[in-house]
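Undergrad: Pasting the sequence and the predicted model now:
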Amino acid sequence: MKSLAPAFQEQVAIGIVSMNNWEWPQGVGLFALYSYYKETGNLAIRDELIAWFDSRIAEGLPAKNVNTMCPMLTLSYLAEETNNPVYLALCREWVTYVMEDIPRTDEGGIQHVVTRNLNEGQLWDDTLYMTVLFVARMGVLLQEDRYLQESIRQFLVHLKYLTDVKTGLFFHGWTFLGHHHFAGALWARGNSWYTAGLVDYLDMAPVPSGVSQFLLSSLERQVRTLAELQHESGLWHTLLDQPDSYLETSASSAFAYGILKAVRKGYLPERYREIGMKALTGVLEKIDEAGVVHGVSYGTGLKDDLNYYRNIKQCPMPYGQSMTLLLMVEARRMAT
């Protein structure tokens, strides 16, 4: 799990290119690798994941926030599988922080506090993937219903404030301080956190049928619009409704993964399979002979200018590799 782009100059201090950091890109990558291990039974991958966590724990973990929470999802699975008391204790400590200490917005939403930025009063769609999946997972692992109920509340609060009722897509963020959606960006990767995250959430969280029906109806409405906006290549623009913005691979991979898995699980009608397969074809075209995924946008904050999103640089990133890996795992399941 080495750096994907050692020659690329980091644009942020937290370090999101190298796999030797504890942040959200690495967390997404870890979960994809764990999913690949569970699908293939390759114990070498599990051992590599354990070695990664042991090294980071020995170095000392960073401050807790929404994004640094992301690696904890994979650690929760390893804690259960290995019965390692250190892993379990860390999972308990970090989920307790979410439940008791993490900053909140109005209506109890998890404020998207990240390293060096409090983002006061802000909801981001990224939060559902980075933190809420872990909370749900810990509810199952510890048999704590209040954790599951909290995960449900977060999905509902985020959908309430981030859904674009005209399209069924999701805005990147909302602020309770100014009561607006900033630039009104229908940002692809932000949308894809829901598409990919929901199908995994429903795998890990036994939510009531009324809740799952609501969440899945939101997914279908989103996917219906995605089908209309899909480029002939199979990919989607980084601003979904802005054809002058570039095509972006990480979001396209996550969309394809979520759509194909939802069809396989019976969450979406069979007619959407074609959309996912077209995206799969487009993503495969972005993988070079060394297995590096290209056309991936760098880390993207929440801004009030659409040109900011258009001008984000592209380079290989851990989450580009990992969302593509999740898609490959799903494609493998479809073929067997």
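TA: Arrived safely, thanks for sending.
Undergrad: For the rest of this, base every contact and every neighbour count on C-alpha atoms.
TA: Noted.
Undergrad: Could I get the contacting residues of residue 80?
TA: 88, 141 (CA atoms under 8 Å, 6 or more residues apart in numbering).
Undergrad: before we move on, what SS does it have?
TA: At residue 80, secondary structure determined by DSSP: H, G, I helix; E, B strand; the rest coil is helix.
Undergrad: and if you look at the one 10 residues further on?
TA: Classification of residue 90 into helix, strand or coil gives helix, according to three-state DSSP.
Undergrad: And it, how close does it get to residue 69?
TA: 11 Å (CA to CA, to the nearest Å).
Undergrad: Likewise for residue 273?
TA: Distance, residue 273 to residue 69, using CA to CA: 32 Å.
Undergrad: higher neighbour count, the two?
TA: Taking other CA atoms under 10 Å, residue 273 and residue 69 do not tie; residue 69 has more neighbours (29 against 18).
Undergrad: which one is the more buried one nearest to, not counting chain neighbours?
TA: With CA to CA, 6 or more residues apart in numbering as the criterion, residue 69 has its nearest non-adjacent residue at 5.6 Å, and that residue is residue 131.
Undergrad: Contact partners for that neighbour?
TA: Contacts of residue 131 (CA under 8 Å, 6+ apart): 66, 67, 69, 70.
Undergrad: in the stretch 151-300 of the chain, which spans are helices?
TA: Secondary structure of the stretch 151-300 of the chain (DSSP state H, counting those that start in this stretch): helices located at 188-204, 209-229, 249-265, 273-284.
Undergrad: excluding its backbone neighbours, what's nearest the residue lying farthest from the centre of the chain?
TA: Largest separation from the mean C-alpha position in the chain: residue 85, at 27.0 Å (CA atoms, centre = their mean). Among residues not flanking residue 85 along the chain, residue 79 sits closest, at 7.4 Å (CA to CA, 6+ apart).
Undergrad: residues touching that neighbour, list them.
TA: The contact partners of residue 79, by CA under 8 Å, 6+ apart, come to 85, 87, 88.
Undergrad: How about residue 98?
TA: So residue 98 contacts residue 135 (CA under 8 Å, 6+ apart).
Undergrad: now the helices: where do they sit in the stretch 1-150 of the chain?
TA: Going by DSSP H, counting those that start in this stretch, the stretch 1-150 of the chain shows helices at 24-40, 43-59, 71-82, 85-100, 126-127, 133-141, 145-162.
Undergrad: for the longest one, which positions count as buried?
TA: Put plainly, it is helix 145-162. Within helix 145-162, the residues that count as buried by 16 or more other CA atoms under 10 Å are 147-148, 150-159, 161-162.
Undergrad: That helix packs against which elements?
TA: Here helix 145-162 is seen to pack against strand 122-124, helix 133-141, strand 173-175 when contacts are counted using 3 or more CA pairs under 8 Å, 6 or more residues apart in numbering; DSSP states H and E.
Undergrad: residues in contact with the last one?
TA: For strand 173-175, the external contacting residues (CA under 8 Å, 6+ apart) are 120, 121, 122, 123, 124, 125, 161, 162, 180, 181, 182, 302.
Undergrad: for comparison:
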Amino acid sequence: MNAREVRPVLERLATRSGGELLAKEPHWGDAILCDALVQASAILDSDAPLQAAIGWFEPRLSRGPTLTGWFWFWAAEALAAVDLHLATRRADFLNYAREVVGAFETTTTRTADGAVVPHPPALEVWVDVAYFTAPAMATVGRLLKDDDLVERALDQLLVHHRYLADLHSGLCWHVAYVDKGTHSQCLWARGNSWFAVAAAQVIGVLGSQSGEGRFRPKVASLEAAVARQLNAVVELQDESGLWHTVIDRKDSYLESSAAAGFALALGRALAYRIEGMHRESAGAAYERAIAAICGKVDERGDFVGVSQQTPPGDFAFYNSIKVGTAPFGAGLCMMALSEQIRRSR
């Protein structure tokens, strides 16, 4: 699909999502949807998605970040806040992001080697935490010219990969149980997409510096990890352009949000020319994924076929998760379509 075909789909999705964000009950994925609206606003040259994002976030500015309770609720707000700062140049958004990133640094439980633990006292490393921490850390670090913070963002991705990588396939397990030295039973598609998006985004934040100086060895390790992962992902894509929710099990259902995440990660990885990518096959998989997720945006602007909140379990459990709509799914789709239009310019 070309950008002219993708644009009306993105417009429909952004219009629906902006209204939904302001009207519905709170959900931990709302900050991802907010962030996506900021990105769509810039690509569509439309103020409405940005105003919806600001309208959702401003009550949080007045009371400040919560920084307690369920990790996913407050952690997701950092990246939305920093992107709102970049869109508006308002210092209060950057200050909010700094406070949340500061909590990553000072108040979260860590493993001995530094991986953020989202559900203490259980010493577990979750694949999606890579997305909720590292991109915001890297972006805030670049804005503040704090190379130490940028390097810690790279460290967070690399330590997650050390715990979660399946040595045979290059894919990531959902959860590592640190004390037991084991991991969850299945290779969850959306979880793999969260890691790939986070890695590509941090590499993009570094830009021309990624191959220079102090960052070079760690960026090289991260590029090797995400290239191997995405090469494996491409091989497992269904002919529909989607992926199975347990990515290596064709007897699990095809799921939309993983395809949106992989489209976003592949688009960025191709744009940043990440070393080790099989570019021809990755490009073809990317085009199939974009077409597939466009087909999952209905006439109302809902992104459908999204598996709901998914803790780890056995194969039967993953395959039993209901599908529908979810703010994190719509957010991933919006970001992927925004990236597609940006790449075509």
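TA: The structure has been received and is ready for your questions. Quantities reported herein were computed from a predicted structural model and do not represent experimental measurements.
Undergrad: what does residue 204 of the second structure align to in the first structure?
TA: Per TM-score structural alignment, the equivalent position to residue 204 of the second structure in the first structure is residue 203.
Undergrad: swap in residue 256 of the second structure?
TA: That one, residue 256 of the second structure, aligns with residue 249 by TM-score structural alignment.
Undergrad: burial count for that match?
TA: Other residues close to residue 249 of the first structure by other CA under 10 Å number 34.
Undergrad: so it touches residue 319, yeah?
TA: No - counting by CA atoms under 8 Å, residue 249 of the first structure sits too far from residue 319 to count as a contact (10.2 Å).
Undergrad: quick revisit: could you dump the helices of the stretch 1-150 of the first structure to CSV with distance to residue 333 of the first structure?
TA: Shown next, in CSV, are those (distance: least, CA to CA, whole Å):
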stretch, distance to residue 333 of the first structure
helix 24-40, 8
helix 43-59, 18
helix 71-82, 21
helix 85-100, 30
helix 126-127, 27
helix 133-141, 22
helix 145-162, 27
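Undergrad: one step back: and the furthest pair within the contacts of strand 173-175 of the first structure?
TA: By the measure CA to CA, 120 and 162 form the most distant pair in those, at 16.2 Å.
Undergrad: Out of the contacts of residue 131 of the first structure, the closest to residue 332 of the first structure would be?
TA: Nearest to residue 332 of the first structure among these, with distances taken as CA to CA, is residue 70, at 25.2 Å.
Undergrad: ok, now which ones touch the closest one?
TA: 23, 24, 27, 28, 129, 130, 131, 134.
Undergrad: Go again with 6 Å.
TA: 24, 27, 130, 131 (CA atoms under 6 Å, 6 or more residues apart in numbering).
Undergrad: Please say which position in the second structure the third one maps to.
TA: With TM-score structural alignment as the criterion, the equivalent of residue 130 of the first structure in the second structure is residue 132.
Undergrad: ok, its match - how many residues close by?
TA: Residue 132 of the second structure: 24 neighbours (other CA under 10 Å).
Undergrad: Then residue 71 of the second structure?
TA: Going by other CA under 10 Å, the residues that sit close to residue 71 of the second structure add up to 18.
Undergrad: same deal with residue 224 of the second structure?
TA: For residue 224 of the second structure, using other CA under 10 Å, the count is 16.
Undergrad: And it, what's its match in the first structure?
TA: In the first structure, residue 224 of the second structure lands on residue 217 (TM-score structural alignment).
Undergrad: what residue is smack in the middle of the second structure?
TA: Closest-to-mean residue, the second structure, CA atoms, centre = their mean: residue 194 / 4.3 Å.
Undergrad: just to revisit the earlier point, ok, the contacts of residue 70 of the first structure in the second structure, which still hold?
TA: Retained in the second structure: 27, 130, out of the contacts of residue 70 of the first structure (criterion both residues aligned by TM-score structural alignment, their matches' CA atoms under 6 Å).
Undergrad: Just give me the closest of the contacts of residue 70 of the first structure to residue 335 of the first structure.
TA: residue 27 (27.4 Å).
Undergrad: Verify the contact between the closest one and residue 71 for me.
TA: Yes - between residue 27 of the first structure and residue 71 there is a contact at 3.8 Å, judged by CA atoms under 6 Å.
Undergrad: Looking at those two, which is more packed in?
TA: Neighbour totals were compared for residue 27 of the first structure and residue 71, and residue 27 leads with 26 against 23 (other CA under 10 Å).
Undergrad: Please name the residues that touch that one.
TA: Per CA under 6 Å, 6+ apart, neighbours of residue 27 of the first structure: 70, 71.
Undergrad: neighbours around the residue nearest to residue 118 of the first structure when sequence neighbours are not counted, how many?
TA: Distances taken as CA to CA, 6+ apart put residue 112 closest to residue 118 of the first structure, at 7.1 Å, once the chain neighbours are dropped. With neighbours defined by other CA under 10 Å, the count for residue 112 of the first structure comes to 27.
Undergrad: any idea how far residue 70 of the second structure is from the aligned partner of residue 112 of the first structure in the second structure?
TA: Applying TM-score structural alignment, one finds that residue 112 of the first structure aligns to residue 118 in the second structure. Look at residue 118 of the second structure and residue 70 of the second structure: by CA to CA, they are 8 Å apart.
Undergrad: hang on, the earlier thing: for the match of residue 130 of the first structure, which non-adjacent residue is closest in space?
TA: residue 76 (5.5 Å).
Undergrad: Residue in the second structure paired with residue 72 of the first structure?
TA: Using TM-score structural alignment, residue 72 of the first structure sits opposite residue 78 in the second structure.
Undergrad: Also residue 284 of the first structure?
TA: By TM-score structural alignment, residue 284 of the first structure lines up with residue 294.
Undergrad: Tell me which helix or strand the residue lying closest to its match once chain neighbours are set aside sits in.
TA: Closest residue in space to residue 294 of the second structure, ignoring its immediate chain neighbours: residue 9 at 6.5 Å, by CA to CA, 6+ apart. Using DSSP states H and E, residue 9 of the second structure falls within helix 3-23.
Undergrad: how big is the angle separating that helix from helix 30-44?
TA: Using axes from the mean of the first three to the mean of the last three CA atoms, to 10 degrees, the inter-axis angle of helix 3-23 of the second structure relative to helix 30-44 is 140 degrees.
Undergrad: Report the buried residues of helix 3-23 of the second structure.
TA: For helix 3-23 of the second structure, by 16+ other CA under 10 Å, it's 3, 6-7, 9-18, 20-22.
Undergrad: between these, which is closest to residue 111 of the second structure?
TA: Nearest to residue 111 of the second structure among those, with distances taken as CA to CA, is residue 21, at 34.7 Å.
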